[in-house]
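**Q** mind looking at a prediction? Sequence and model below.
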Amino acid sequence: MKAKHDTIFIAFSSQKGGIGKSTFTTLIASEFHYRLGYNVAIFDTDFPQHSLTKMRERDFKMVMKNEALKKLAYQQFTTINKKAYDIIQHKSENVLEAAQKYIDNSSVPIDVIFFDLPGTVNTPGILKALAGMHHIFTPITADRLIMESTLIFSQILKDVIMKKGETSIKTVNLFWNQVDGRESTYLYDIYNGIIEQLGLDLMKNSIKNSAGFRKESEDYSKVIFRSTLLPPDIRLMKNCRLDLFLNEFLKIIEL
């Protein structure tokens, strides 16, 4: 069942850590909220790391001591005339109810809630939370262990959760992340064939390997890529093809 105000629930989800779930959650949420004009929130349920809550704290400190970023942030918030999106810590259990309560109590209509979920289906409440998503996006890399784990996870979503009928899931979307131009295209062709045989959906646009995904911005940075307070720099988005990915992402969720 869709939430009030037709809020869309989205999760970047995978069974493997370090694959980019929190990074993509941040990038897309910040692009939506600060540049595209949507109202978003994030529920950070990735216990015990709570990496997005910690990222917000780091981002605030960095902006306050970096004059270039402070100026960017001031211009942004005076232009869009709204505050930074909320990042709410919550356990996986009952997170859907907590999100609905947040929507009901919000002074503005919430367009999208992103959920940063734990990386294991053994976490209490995780399967119910996944079943409550409208769209699930799963980053993959050309690594055998990651692929095996992801394909099993995706099939559980598609063949178990979605076929039971008690689910809000409309789409489950795999996408290639950290694609290195030096890697064998033959290897990708093999994996693409397996994904197709399993009946799983693979996004057309992949994310090119980029240093921006692997490191935090420096204190002296004049541009920013991954931040909970500012949208990703447009040039850096183009460098890794995040701009093309975003266009496809918007078509899938039909926002």
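**A** Arrived safely.
**Q** CA atoms for contacts and neighbours, from now on please.
**A** Will do.
**Q** now the closest residue to T167 other than its chain neighbours: how far from S30?
**A** Among residues not flanking T167 along the chain, A131 sits closest, at 4.8 Å (CA to CA, 6 or more residues apart in numbering). Distance, A131 to S30, using CA to CA, to the nearest Å: 25 Å.
**Q** comparison target, given below:
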Amino acid sequence: MNTKNQPLFIAFSSQKGGVGKSTFTTLLASLLHYRMGYNVAVFDADFPQHSLMKMKTRDLAMVMENQHLKKMAYKQFSTINKKAYPILQYKAENILGAAQKFIETSYIPIDVIFFDLPGTVNTPGILKSLAGMHYIFSPITADRLVMESTLVFTQLLQDVIMKKGETSLKSIHLFWNQVDGRESTPLYTIYNDLIHHLGLNLMESQIKNSTRFRKEGEENTKTVFRSTLLPADESLLRACRLDLFVNEFLKIIQL
């Protein structure tokens, strides 16, 4: 893959915990790096959890203990002829400078850097970090508190930071996550109308609710979903409509 001189900076961001930002960071990073041929790096600034750093440690242990996954990983890395993408740990206030230094010193050209950022505006440096992104994707669920916090924060970014021009942000996109088919369709219609009324971008793709988003790999599993070392199984992607999301995501960022 040819890369641009400046990699894309992308964050899955939310002001509400538990909506999937770390999961989507991992899913997209692994798909782009291991299956689509791009060179990816991830910066974990979600202090103090640093869940992606912990996830990488768990994933490595699971691959080493599961013979099927070990064979999958060996075949994958032999075929793509590159290492696992790096996950680097920094605080939000230092992350843009650290990312730029990483780009300048990397011996391979980087196409995309994903940032896992803290979910609160009270974190030092968080607004500056978000303003340094090229694209922000915000998962939303049909929950009043999630919607209120996400809409207020997205409006802040779009109407204040982006309009001032002191930002690298090209666009911010909301998308529905954990969509349950049993929920009332009019509820989503009301929320969709509100989002459009506020002039915010809403992706067409909707991610179906799945236990896979909250589940680590079983001991003897032969497929993976959320992993920092292997891309998600294609059948699992289709089951929750993540394949459609990935296609729309790639069109937005124009990679």
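**A** It's in. Only a predicted model underlies this, so the values are computations on that prediction, with no experimental measurement involved.
**Q** hmm, back to that, give me the more crowded residue out of A131 and S30 of structure 1.
**A** Between A131 of structure 1 and S30, S30 has the larger neighbour count (other CA atoms under 10 Å), namely 26 against 21.
**Q** average gap between whichever strand or helix holds that one and structure 2?
**A** Following DSSP states H and E, one finds S30 of structure 1 within helix 21-30. Helix 21-30 of structure 1, aligned to structure 2 and superposed, deviates on average by 0.1 Å (mean CA distance after the TM-score superposition for structure 1).
**Q** and L194 of structure 2, how many neighbours does it have?
**A** By other CA under 10 Å, 13 other residues sit near L194 of structure 2.
**Q** so which strand or helix has it?
**A** Counting by DSSP H and E, the element that carries L194 of structure 2 is helix 185-197.
**Q** same check, this time on A84 of structure 2
**A** Using DSSP H and E, A84 of structure 2 maps to neither a helix nor a strand.
**Q** ok, now which ones touch it?
**A** Contacts for A84 of structure 2 (CA atoms under 8 Å, 6 or more residues apart in numbering) come out as T228, L229.
**Q** counterpart of it in structure 1?
**A** Counting by TM-score structural alignment, A84 of structure 2 lines up with A84 in structure 1.
**Q** now do the helices in the stretch 151-255 of structure 1.
**A** Here the stretch 151-255 of structure 1 has its helices, by DSSP state H, counting those that start in this stretch, at 162-164, 185-197, 234-239, 242-253.
**Q** revised request: answer the last question for the stretch 1-150 of structure 2.
**A** 21-30, 51-65, 67-80, 95-105, 126-131, 144-156.
**Q** got these as TSV, with distance to E166 of structure 2 columns?
**A** Shown next, in TSV, are the helices of the stretch 1-150 of structure 2 (distance: least, CA to CA, whole Å):
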stretch	distance to E166 of structure 2
helix 21-30	25
helix 51-65	29
helix 67-80	39
helix 95-105	15
helix 126-131	7
helix 144-156	13
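**Q** for V224 of structure 2, which of those is the nearest?
**A** helix 67-80 (8.5 Å; CA to CA).
**Q** what angle do the closest one and helix 51-65 make?
**A** 110 degrees (axes from the mean of the first three to the mean of the last three CA atoms, to 10 degrees).
**Q** mean per-residue distance, helix 67-80 of structure 2 versus structure 1.
**A** Averaged out, helix 67-80 of structure 2 is 0.4 Å away (mean CA distance after the TM-score superposition for structure 1).
**Q** count the neighbours of the nearest residue to K83 of structure 2 once chain neighbours are set aside for me.
**A** Leaving aside its sequence neighbours, K83 of structure 2 sits nearest to F77 (CA to CA, 6+ apart; 6.7 Å). Residues within reach of F77 of structure 2, counting by other CA under 10 Å, total 15.
**Q** repeat that for L52 of structure 2.
**A** For L52 of structure 2, the neighbour count with other CA under 10 Å is 24.
**Q** could you do S51 of structure 1 as well?
**A** S51 of structure 1 has 16 neighbouring residues, counting by other CA under 10 Å.
**Q** and it, what does it touch?
**A** If you count contacts by CA under 8 Å, 6+ apart, S51 of structure 1 has them with S22, D44.
**Q** returning to what we had before: how close does the match of A84 of structure 2 sit to Y34 of structure 1?
**A** Separation of A84 of structure 1 from Y34 of structure 1 (CA to CA) stands at 8 Å.
**Q** what does S206 of structure 1 give?
**A** S206 of structure 1 is 23 Å from Y34 of structure 1, where distance means CA to CA.
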